[in-house]
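> Quick one: sequence and predicted model below, then my questions.
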Amino acid sequence: MMLGSVLNPVNSTIIAVTLIPIGDALGAPPSRTAWLVSALYLATALGQPVMGRLIDIFGPRRLFLVSTSLVGVAGVVGTLAPNLGVLIASRVLLGFGTCAGYPAAMALVRSEAERTGQDSPGGVLTALAVANQTIAVLGPLLGGLLIGLGGWRTTFALNVPLAAVAELLGLLRLPKEAGTGESPQRGRLAAQLDLPGMALFAAMLISLLLFLMNLHPRDWYLLVIAAAASAAFALRELRAPVPFINLRVLGGNTPLLATYGRALVAYVVSYAFLYGFTQWTEEGFGLSPFHAGLVQIPMFLVAIGVSIVTGRRKGVRGKLVVGGLGQIAACAVMLTLTGDSPVWTLVLVALIFGLPQGLNSLALQNSVYFQADPERIASSAGLLRTFAYVGSMVASSTAAASFGQRADTGGMHHLAWIMLGAGVLCLVLTVFDRTLGRPSPPRLTRTRSSGI
């Protein structure tokens, strides 16, 4: 479970220190290498709820094995990529390949709770969060080490052994009958999957994210396509006998909707720091990829400690409030940094960011576990990741627009102001949310309902 769930964050964090070396090797500015970030999250944002729905129907085993094999293929393609276009294509494959790990883990937790009749997931959910944050610690540092040993291509080759181990463990350990949802007959498969709904969801999301990746008035037509696809998607889901996403049920679940909204805003700040600040430490401050990775380590160490200490506490309001205040404080410190600042100030920013990094991710994950329909836990968890990846797209686009051709100090300050605004919004959404409180454990008995 933990290995599958970290395949995405290891590729998310390792790329942070490779953007500048890849740009130098392939002659691409930050505005173009930003597509290496956006491509993975575009594919994952689309694939997570789809893969979650499939896991709800069939169980995690077969979906985990199929998707993880794509990670190995993507590692080979990225290692041998002759140009930036092929490299971006490998990141798309990585995005789809890493889609099953997290929804499968959440489905297995729910399945075990139903099997035993004991719903005590605090330790397991904390372990998942800590595993993701631990690999996030190692990602930038590991990326810097691999670049030093064999160049940036080794960071893509790493996916081949990781995928091989995940496949082996999946074959040996994942239960063959671990589904949490229905088991449709073959003849009803198309209806259960709601393929038209999935297609409209894909059209809506792709057009929206393509617009967010490169904000410009000339791309207004993408918003028109997104709006049209959104309207068609809503009509389809409201009329479908078994909708891909049950909008009536989702619309009535105000706490879950609020959690998705907070996730989007919180991850704008988180990913803008991860990618934008890291690029500035290399190009604007003059650190090597290895030392830029070292600067990130204090953030993740604090995040791990915070998750371990607070992981078994089910309350989420306090975690989100403190996390929002931490984001605001870190952004304020970023605004004071220049190319001549002492290194310890960079470490200070990372330390402060560690607080919201640990609290927000854990609180959002626990919120979905307790707020979602137990019969749709995998697809609900996938949708949480989708909102997070939309936030990462906004962060990537904002960083590219702030830096332009070079990640200089002025661009970093521009990015910090945007991050500060997002942090304030996240705090406001938490403080004034009357639905937020100590979550109650979901029912372990099944309730028949369709969609998320």
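That came through, no problem.

> from here on, contacts and neighbour counts on C-alpha atoms
OK.

> Give me the secondary structure label for residue 406.
Here residue 406 is recorded as coil under DSSP: H, G, I helix; E, B strand; the rest coil.

> I'd like the distance between it and residue 399.
The gap separating residue 406 from residue 399 is 11 Å, by CA to CA, to the nearest Å.

> between the two, who's got more neighbours?
residue 399 (28 against 17; other CA atoms under 10 Å).

> Do I have it right that the more buried one meets residue 415?
Yes. Using CA atoms under 8 Å, residue 399 is in contact with residue 415, at 6.2 Å.

> For the two, list the residues in contact with both.
272, 276 (CA atoms under 8 Å, 6 or more residues apart in numbering).

> Can you point out the buried residues in the helix or strand containing residue 360?
According to DSSP states H and E, residue 360 maps onto helix 343-371. Buried residues in helix 343-371, defined by neighbour count with 16 or more other CA atoms under 10 Å: 346-371.

> Against which helices or strands is the helix or strand that comes right after it packed?
Once helix 343-371 ends, the next helix or strand along the chain (criterion: DSSP H and E) is helix 377-403. Here helix 377-403 touches helix 30-58, helix 101-116, helix 195-213, helix 254-271, helix 343-371, helix 409-431, going by 3 or more CA pairs under 8 Å, 6 or more residues apart in numbering; DSSP states H and E.

> another structure for you, compare them:
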Amino acid sequence: MTRRSTAERSGTADQAPALDRRLVPPMVLGSVLNPINSTVIAVALVPLGAALGASPAQTAWLVSALYLATALGQPVVGRLIDLFGPRRLFLSATTLVGVAGIVGTLAPNLGVLIAARVVLGFGTCAGYPAAMALLRAEARRTGQDSPAGVLTLLAVANQTVAVIGPLLGGLLTSIGGWRATFALNVPLSVLAVALGALRLPRARPAETAETAGTGETAGSAGTVAGPRGGFARRIDLPGMALFAVLLLTLLLFLMDPHPDRWYLPVLTAAAATAFTVRERRAAEPFIDLKVLGGNAPLLRTYARALAAYVVAYAFLYGFAQWTEEGFGLTPLQAGLVQAPTFLVGIAVSVAAGRRGGIRTTLLIGAVGQLAACALMLALGTHSPLWALLVLAVVFGIPQGANGLALQNSVFQQSDPARTGSSAGLLRTFAYLGSMVASAATAAAYGPHAGTAGMHRLAWVMLAAAALFLLLTVFDRGLRTRPAG
């Protein structure tokens, strides 16, 4: 990275320092690697299942595998970013994205594809926590309480990718088959690694919220100077391992909640108990439960994220499958039908980023979710195409409102020293929502994505939307600060 003078980096007495715009491209690209892989494959599931002889319940594992890995990896990588800075983790993780792309492109069967999606999930873990940690550091350096413009840009970038994803997925599937949706990750990985290597800072900021007042300073290798092995002692490996067992057993049960898998929730409860004991006693816990437990606004934000993403991902995957199998659209047509959702979402995100308060934005999203779920219940195989487009437009309202408001809530409510891990936990709760949505989609459809199954799925979505509304209406702690 080209060196700049102290005056250029820190500003002068007459002019406040500006956010380093060179950080924006790697931040944005890293943060969208996961959403683009979510949306690109959505319209490829049906042709992929036909090519490999897999049912919708089996291809649902391609969705679940990605989010299982990412839900586990996001807070872990986020915590490592808090400790070591974003550069190392960003470069290592985005390299894995390219590896997963090659494996998926050459995969001979569904099992290898699922393994590739697991690697892809871990590879996309670093982008979003790294972006939020960089923004926190830049906000501290520039004196901005909240870099509203870049926070909105991150939300809009995710919406833009969501627009491109289904269309690109349909186009790639039409031209090169479903394997092309995996091959896409190779050039994306090369670009992300190049941008990260050129633009991400090699060292952590000299004074972070975590080290402020302790006399520690940043070293040139991206670590904090101090006693030898200090960082090794601060990586809570037992806590991370227990968290992994907790989350893995929970998600495996959610993906296939049958009575004969009773042992999974038992293991989840045991891991949760051990994790709680460990984290409350650890000097440097992976997740500081004492701080998190006392941060009720942040906990409510995570609960809202879980409910919101049950609705969002059930629509993204479940409704897309019905438009192809139940309504008879091609993958490209199914992608086009979903495009209005994300176009409207972009407009809503931009408007909310400029003027909306967090509570107002969440309420708009809540009402939009309820209206969209009700419209789904009115659709059938004989519905006109314009009715599907109207539904896509209505779904765009919560698509744009909820993501921005939840992201900005975490930025305002989280401990500055744990911005990366807090942002990672937001994505973890989002992926928990995606797991519930995936399980609900598989249970609602069975071997065929028909209209009756789509209606069953809509009732599940309606219940989650109602929970989101209640969590918002009765949350008196929501501040009416700008959402952007």
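Now that the structure is in, tell me what you want to look at. This structure is a prediction, so every number in the text was calculated from the model and none was measured.

> circling back to that earlier point, turn the helices and strands packed on helix 377-403 of structure 1 into TSV, including distance to residue 220 of structure 1.
As requested, these are exported to TSV (distance: least, CA to CA, whole Å):
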stretch	distance to residue 220 of structure 1
helix 30-58	19
helix 101-116	34
helix 195-213	8
helix 254-271	22
helix 343-371	32
helix 409-431	22
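
> Check those for me and report the most buried one.
Stretch with highest mean neighbour count among those: helix 30-58 (a mean of 25; mean count of other CA atoms under 10 Å).

> What span of structure 2 is that helix aligned with?
Mapped onto structure 2 using TM-score structural alignment, helix 30-58 of structure 1 spans residues 56-84.

> Stretch 385-404 of structure 2: average distance to aligned residues in structure 1?
Stretch 385-404 of structure 2, aligned to structure 1 and superposed, deviates on average by 0.4 Å (mean CA distance after the TM-score superposition for structure 1).

> outside of that stretch, which residues touch it?
The contact list for stretch 385-404 of structure 2 (CA under 8 Å, 6+ apart) reads 151-152, 155-156, 159, 308, 312, 337-349, 352-353, 361-362, 364-369, 371-372, 375-376, 379, 483-484.

> Would you show me how to pick out the buried ones of the residues you listed in ChimeraX?
A single ChimeraX command selects the buried members of the contacts of stretch 385-404 of structure 2 (16+ other CA under 10 Å):
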select :151,152,155,156,159,308,312,337,338,339,340,341,342,343,344,345,346,347,348,349,352,353,361,362,364,365,366,367,368,369,371,372,375,376,379,483,484
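
> So which of the contacts of stretch 385-404 of structure 2 belong to helices?
Judged by DSSP state H, the contacts of stretch 385-404 of structure 2 include 151-152, 155-156, 159, 308, 312, 337-349, 352-353, 361-362, 364-369, 371-372, 375-376 as members of helices.

> Alignment lookup: residue 89 of structure 1 to structure 2.
Per TM-score structural alignment, the equivalent position to residue 89 of structure 1 in structure 2 is residue 115.

> how far is the helix or strand hosting that match from where the chain is centred?
Element membership for residue 115 of structure 2 (DSSP H and E) is helix 110-123. Distance of helix 110-123 of structure 2 from its chain centroid, counting by CA atoms, centre = their mean, to the nearest Å, is 17 Å.

> Likewise for stretch 463-481 of structure 2?
In terms of CA atoms, centre = their mean, the centre of stretch 463-481 of structure 2 is found 20 Å from the chain centre.

> Ends of that stretch, what's the gap?
Counting by CA to CA, you get 28 Å between the two ends of stretch 463-481 of structure 2.

> So which residues make contact with that stretch?
In contact with stretch 463-481 of structure 2 (CA under 8 Å, 6+ apart) are residues 297, 300, 303-304, 307-308, 310-311, 357-360, 362-363, 366-367, 369-370.

> burial of residue 289 of structure 1, as a residue count?
Neighbour number of residue 289 of structure 1 under other CA under 10 Å is 28.

> matching residues in structure 2 for stretch 349-366 of structure 1?
Stretch 349-366 of structure 1 corresponds to residues 391-408 in structure 2, going by TM-score structural alignment.

> Just confirm residue 25 of structure 2 contacts residue 195, I think it does.
Yes. Counting by CA under 8 Å, residue 25 of structure 2 does reach residue 195; the two are 7.3 Å apart.

> Show me which of these two is the more surrounded one.
Neighbour count, other CA under 10 Å: between residue 25 of structure 2 and residue 195, residue 195 has more, with 20 against 14.

> so what corresponds to that one in structure 1?
In structure 1, residue 195 of structure 2 lines up with residue 169, judged by TM-score structural alignment.

> quick one on the thing from earlier: name the residues that touch the helix holding residue 115 of structure 2?
Outside helix 110-123 of structure 2, the residues within contact range by CA under 8 Å, 6+ apart are 34, 52, 54, 59, 61-63, 65-70, 73-74, 92-97, 99-101, 103-104, 107.
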